[in-house]
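# below are the sequence and a predicted model for it; my questions follow.
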Amino acid sequence: MTRQLITFEVEAQTFGIDIMAIREIRAWTPTTRLPHVPHYVAGVVNLRGTVLPVVDLAARLGWRATEPTARHVIIVTQIAGQFRGLIVDSVSDIVTFPTEALQSPPATGDAVVPFLEGLVSIEDRMVMVLDLPSLTQANDIAEAA
């Protein structure tokens, strides 16, 4: 069995999200900040009449907050019936790999590891496959919507 991922860059690292969880990829749109949300919630944007919470993926992974430019994009995902936007540096491509090639993340204690489903080597690069439910399960993200 095979899986398909959309790969993208954050802080010069390659990540992937299962293609079935992605609803669209949007050009950067400034967000409206909200009070009393976690530091990694960049704000909300209007997605065709729906309030879309937008997460700064770099900040969520424990890195420095993104200073978005016109080159950044928002990946709109759907997890458990809820839409979330993720700010990423750039989208790379669609990759296909055999399911058995996915390896468990190392137990390094790094802040990123709890948000990973696993790692897969594709061509000459290592892709960190994000576990979207763990990334967006915080109740405070839901409160932003």
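Thanks, I have the structure now.
# can we go C-alpha only for contacts and neighbour counts from here?
Fine.
# next one: the spatially most central residue of the chain from I122, what distance?
By CA atoms, centre = their mean, the mean C-alpha position of the chain lies nearest to L86, the distance being 4.8 Å. As defined by CA to CA, to the nearest Å, L86 lies at a distance of 23 Å from I122.
# cool, D18 as well?
15 Å.
# these two - which one has more neighbours?
Between D18 and I122, counting by other CA atoms under 10 Å, D18 is the more crowded of the two (18 against 12).
# what segments of the protein are helices?
Along the chain, the stretches classed as helices by DSSP state H are 57-60, 132-135, 139-144.
# mind checking which of the ones you listed is nearest T50?
Nearest to T50 among the helices of the chain is helix 139-144 (12.2 Å), distances taken as CA to CA.
# next one: that closest one to chain centre, how far?
16 Å (CA atoms, centre = their mean, to the nearest Å).
# what residues does that helix touch?
L34, V37, P38, V41, G43, V44, P53 (CA atoms under 8 Å, 6 or more residues apart in numbering).
# buried stuff in it?
Across helix 139-144, burial judged by 16 or more other CA atoms under 10 Å covers I141, A144.
# circling back: how close does the residue nearest to the centre of the chain get to P133?
Taken as CA to CA, the span from L86 to P133 is 13 Å.
# want to throw the helices of the chain into a markdown table with distance to T108?
Listed next are these as a markdown table, based on distance: least, CA to CA, whole Å:
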| stretch | distance to T108 |
| --- | --- |
| helix 57-60 | 18 |
| helix 132-135 | 18 |
| helix 139-144 | 26 |
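# and of these, who's closest to E24?
Between those, helix 132-135 lies closest to E24; by CA to CA that is 15.3 Å.
# take the one below as the second:
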Amino acid sequence: MADNEFDVQEKETRQYISVKVGEEKFGIDIGYVDNIVRMQKITRVPKAQVYFKGIINLRGEIVPVMSARIKMGLDDDVYTSQTRIIILKLEEKGEIGLIVDEVCEVVTLVVDEIDKPNIDTSSSSTGKELFINGIGKNGDELISLFEIGAIVGEKENN
């Protein structure tokens, strides 16, 4: 039957911005992404959590900026010409900037092919797993998909 040909094309897909944080690639659901800006001067905010780098002025809007690296328990950010701030639009919190090492590409993943991670919540886990809600396959490459609510949440990952 020819119906099967159409089933393949009708699979639900989602688009993600592929970014590098450290040596790994992560995906951010494109629905959350409002803008991607180059690194700029960040004004520190006293007594903020260590992963909050401060605030930026983006076209007259004050946007808090946080480090994906520090939030995931990695080394502090090293800013290069590739470093970007991804401006995320969140319903309940407004806009927030997330510093990533590099923006790679937009990838389209088939929802059925996104695997849920096997999360080991024991004390041996690095904390990074808490921010992942799936693993997508882009060709031969695996991309960990950020759980945006967890990464921008207020909880410390100690």
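Received it, and whenever you're ready, just let me know what you need. Quantities reported herein were computed from a predicted structural model and do not represent experimental measurements.
# in the second structure, which spans are strands?
Taking DSSP state E to define them, one finds strands in the second structure at 13-21, 24-29, 33-38, 52-58, 61-67, 84-90, 94-100, 102-110, 132-138, 141-146.
# any chance of the ones you listed in CSV, with distance to E5 of the second structure too?
Shown next, in CSV, are the strands of the second structure (distance: least, CA to CA, whole Å):
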stretch, distance to E5 of the second structure
strand 13-21, 17
strand 24-29, 28
strand 33-38, 33
strand 52-58, 47
strand 61-67, 44
strand 84-90, 37
strand 94-100, 39
strand 102-110, 16
strand 132-138, 22
strand 141-146, 26
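# for those, which one sits closest to P117 of the second structure?
Proximity to P117 of the second structure (CA to CA) singles out strand 132-138 among those, at 5.4 Å.
# equivalent range in the first structure for stretch 104-111 of the second structure?
Counting by TM-score structural alignment, stretch 104-111 of the second structure pairs with residues 92-99 of the first structure.
# max-length helix in the second structure?
helix 3-9.
# got the buried residues for that one?
Buried positions in helix 3-9 of the second structure, judged by neighbour count with 16+ other CA under 10 Å: none.
# same question for stretch 32-42 of the first structure.
Residues of stretch 32-42 of the first structure classed as buried: V37, P38, Y40, V41, A42 (neighbour count, 16+ other CA under 10 Å).
# so what's the last one up against?
Contacts for A42 of the first structure were tallied using CA under 8 Å, 6+ apart; they are T31, T32, R33, P53, V54, V55, D56.
# A111 of the first structure now?
By CA under 8 Å, 6+ apart, the neighbours of A111 of the first structure are L61, G62.
# go with 10 Å
Listed by CA atoms under 10 Å, 6 or more residues apart in numbering, the contact partners of A111 of the first structure are R60, L61, G62, W63.
# also P53 of the first structure?
Applying CA under 10 Å, 6+ apart, the residues near P53 of the first structure are 31-34, 41-47, 76, 82-86, 141-145.
# now do the same for it: its match in the second structure.
In the second structure, the residue paired with P53 of the first structure is P64, using TM-score structural alignment.
# ok, now D110 of the first structure?
Checking TM-score structural alignment: D110 of the first structure goes with T126.
# number of residues surrounding its match?
If you count neighbours by other CA under 10 Å, T126 of the second structure ends up with 15.
# could you find the closest non-adjacent residue to it?
Spatial nearest neighbour of T126 of the second structure, chain neighbours left out: G73 (7.4 Å); criterion: CA to CA, 6 or more residues apart in numbering.
# and the one you found, what's its match in the first structure?
Taking TM-score structural alignment, the alignment pairs G73 of the second structure with G62 from the first structure.
# I figured that match was touching P114, is that so?
No: look at G62 of the first structure against P114 with CA atoms under 10 Å: they stay out of range, at 11.2 Å.
# neighbour count: those two, which is higher?
Using other CA under 10 Å, the more surrounded residue of G62 of the first structure and P114 is P114, with 16 against 12.
# so who does I99 of the second structure touch?
Counting by CA under 10 Å, 6+ apart, I99 of the second structure makes contact with 21, 36-39, 52-53, 65-70, 77, 79, 83-87.
# give me the distance between it and E92 of the second structure.
20 Å.
# now swap in Y79 of the second structure and tell me
Note on Y79 of the second structure: its distance to E92 of the second structure, by CA to CA, is 29 Å.
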